[in-house]
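K.L.:
starting from these lines, generate the structure:
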Amino acid sequence: MPETPLGAFLRARRARLVPADAGLPTAGHRRTPGLRREEVAARAGISADYYARLEQGRQRVPTGPVLDGLAEALQLAGPERAYLHRLAARHGRPAPPPAEPPALPATTLALLDTLDAAPAFVTGPTFDLLAWNRPAALLMAGPERRPPHERNLLWQVFCCPYRDRSQGNVAADGSIGADLVASLRAHHADRPRDRALLALVHRLSADSPVFAALWDHHRAAPPRPGRLHVRHPDLAADVLDYTVLPLPEEGRHVFAFLAPPDSPTRHAFAAARHAGPGPRPGAAPDPASGRTPV
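P.N.:
You can find the predicted model right below:
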């Protein structure tokens, strides 16, 4: 049977637990990392055969109480518990056809314009850059000059030429890269067969072994505030705190990056704001390619 998203998630989360985490004895040889199937099944209150069929994609959609038992057995946090339920709801069902995304509201562009001393941009469900203000254009070295596949926050973090100088952005826990991958996983639950999404994952995995490893962790969570490590020839800051604001349209967020008050970097962003027009929506590709320092 082909691997299913539900089975892959259960197997990945089982492999990340150690017996001590589950209150089990640690003595004896184990051929594989993590808990055994029968141990998870016992903790979830189901048979080992039933659990094996779930991992192998041979079992129909489990009931809510079974999913709650699995969430407890695998020690899933709130967002990952919700992700498990969403995966099960989609198990065996065709993905809905992609909908035409709505245009960015004028109020969203106005919000970007008001952040005159902070780089800010809007991302879609797969973290394509949909619009940005002038400070963000400075931070990302002119995203309008690059081809469409590079106007993506995941590409910026994992695949840009400067990524090796910013390893703090791709740490396995607590980094912007790990959080973005977890958010992409959460989106994947509703579209496990979305060709564009799968193509993005394939391209990023081929270009970045770090992305591929984080994707295989199967962590799922919404975007959250954090820190961006910066290597930029025109900015003095090494680290920028950022916040994430969800927008009413599904899967869209505003990322805003905050430089310390009265710092040279804050003044550089303010100068960039007054050097050109207001917020710029995602533009058509230009043959010229700009640098990507972050």
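
K.L.:
going forward, measure contacts and count neighbours with C-alpha atoms only.
P.N.:
Fine.

K.L.:
which residue ranges form the helices in the stretch 51-200 of the chain?
P.N.:
With DSSP state H, counting those that start in this stretch applied, the stretch 51-200 of the chain shows helices at 64-73, 78-90, 106-114, 134-139, 153-158, 176-188, 195-207, listed in chain order.

K.L.:
just put those helices in a markdown table and tack on mean neighbour count and distance to residue 243.
P.N.:
Formatted as a markdown table, the helices of the stretch 51-200 of the chain follow (neighbours: other Cα atoms under 10 Å; distance: least, Cα to Cα, whole Å):
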| stretch | mean neighbour count | distance to residue 243 |
| --- | --- | --- |
| helix 64-73 | 17 | 29 |
| helix 78-90 | 19 | 19 |
| helix 106-114 | 16 | 13 |
| helix 134-139 | 26 | 14 |
| helix 153-158 | 23 | 14 |
| helix 176-188 | 24 | 11 |
| helix 195-207 | 15 | 24 |
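
K.L.:
to compare against the first, here's another:
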Amino acid sequence: MNPVPTTDGTTQPGPAVVDRRTELSAFLRSRRARLRPADVGLPEHGRRRVPGLRREELAQLAGVSVAYYIRLEQGRGAGVSDAVLDAIGTALRLTPTERDHLRHLARPASRRVRAAARPQRVGPACRQVLDALELVPAFVVGRGLDVIGWNRLGSALFGDFPAMPRERRNLARQVFLDPATRALYVNWEGKAEVVVGLLRRELGRAPDDPALAGLVAELSGVSGEFRRLWARHDVQDKGFGVKQLNHPVVGPLTLTYETLSVAADPEQLLVTHHAAAGSRSEEALRALAAGLA
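P.N.:
Got it, this is the predicted structure:
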């Protein structure tokens, strides 16, 4: 394990990989802890030493034996069927993204480490799309939330990517380590929650990826806010929504974002942003683009 510096000058060990069994156990316990018997139609008997459903209550809801569920929650999920995972997902009221995360933790498709040595690059077709979006800030996210491509307006809005060291072109490092990014987002806490949820989902899909494990160890060592959010075991999938920004040059912006998969590489996502027609935010984007020109 490589040591990771902390804010107090000490170091803590950083894992080469993440233990999938530990992740599975912690995820199930965290989802069970957020439910109360009344939430799932069960009577609540007496005081509880810990919050959430008891294991036997969850097993009852899922229609499996208590011993079987305990083995699964201990990380021993080898051979578990889709039907059982679906039943547990229903009992825990998991979202589709959480169900997908549970399947990857319980039954990983492969123990093969991802080809981290092969750098991701934006293909020529995607590059043409980026360049064509003159009034649409956009960037491409690859493995581990690395920003691997952008257009001029995307860089002007979300960070000077060309000037950054390669390792700093990462959404998680930006959000937790860059003061300018913290100031950019009006709801920084919400953005941080999304980024941590995305990173947790990435790790569930590739627990043997040492680069991902190293990123988690690095951020855990230097950011108490990251440690707090990481301990929730929340997972998210990047989709669409609204971002409110406070840009240092053009001021407040309200932008709708959309995430699109890149057909040439399923591990790449194109994130686009646009303002409502005729809005003050659209005028601001035009002013920012004119300044670049």
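
K.L.:
got a TM-score for the two of them?
P.N.:
The TM-score (TM-score structural alignment, normalised by the length of structure 2) is 0.82; 268 aligned residues with a Cα RMSD of 2.4 Å.

K.L.:
residue 245 of structure 2 belongs to a strand, doesn't it?
P.N.:
Yes. Counting by DSSP: H, G, I helix; E, B strand; the rest coil, residue 245 of structure 2 falls inside a strand.

K.L.:
is it true that it touches residue 254?
P.N.:
Yes. Between residue 245 of structure 2 and residue 254 there is a contact at 6.4 Å, judged by Cα atoms under 8 Å.

K.L.:
hang on, the earlier thing: columns distance to residue 4 of structure 1 on top of the helices of the stretch 51-200 of structure 1, output as TSV?
P.N.:
Formatted as TSV, these follow (distance: least, Cα to Cα, whole Å):
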stretch	distance to residue 4 of structure 1
helix 64-73	16
helix 78-90	9
helix 106-114	37
helix 134-139	39
helix 153-158	24
helix 176-188	12
helix 195-207	14
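
K.L.:
so which of those is nearest residue 166 of structure 1?
P.N.:
Judged by Cα to Cα, the one of these that comes nearest to residue 166 of structure 1 is helix 153-158, at 8.4 Å.

K.L.:
picking up where we left off before, out of the helices of the stretch 51-200 of structure 1, flag the one nearest residue 7 of structure 1.
P.N.:
Among the helices of the stretch 51-200 of structure 1, the nearest to residue 7 of structure 1 by Cα to Cα is helix 78-90 (9.4 Å).

K.L.:
quick one: the closest one aligns where in structure 2?
P.N.:
Helix 78-90 of structure 1 corresponds to residues 96-108 in structure 2, going by TM-score structural alignment.

K.L.:
so what touches the matching stretch?
P.N.:
The contact list for stretch 96-108 of structure 2 (Cα atoms under 8 Å, 6 or more residues apart in numbering) reads 20-21, 23-24, 27, 75, 77-80, 85-86, 89, 201, 204-205, 235-237.

K.L.:
buried subset of those residues, written for ChimeraX?
P.N.:
In ChimeraX syntax, the buried subset of those is picked out as below (16 or more other Cα atoms under 10 Å):
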select :20,21,23,24,27,75,77,85,86,89,201,204,205,235,236,237
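
K.L.:
looking at the contacts of stretch 96-108 of structure 2, which are in strands?
P.N.:
If you go by DSSP state E, the contacts of stretch 96-108 of structure 2 have nothing in strands.

K.L.:
roughly how far apart are the residue mapped onto residue 80 of structure 2 from structure 1 and residue 50 of structure 1?
P.N.:
Using TM-score structural alignment, the equivalent of residue 80 of structure 2 in structure 1 is residue 62. According to Cα to Cα, to the nearest Å, residue 62 of structure 1 stands 10 Å off from residue 50 of structure 1.

K.L.:
pretty sure residue 170 of structure 2 contacts residue 149?
P.N.:
No. Using Cα under 8 Å as the test, residue 170 of structure 2 is too far from residue 149 to be in contact (11.1 Å).

K.L.:
of the two, which one has the most company?
P.N.:
A count of neighbours by other Cα atoms under 10 Å puts residue 149 above the other of residue 170 of structure 2 and residue 149, at 24 against 20.

K.L.:
what lines up with the more buried one in structure 1?
P.N.:
Counting by TM-score structural alignment, residue 149 of structure 2 lines up with residue 131 in structure 1.

K.L.:
please consider this matter closed, and thank you.
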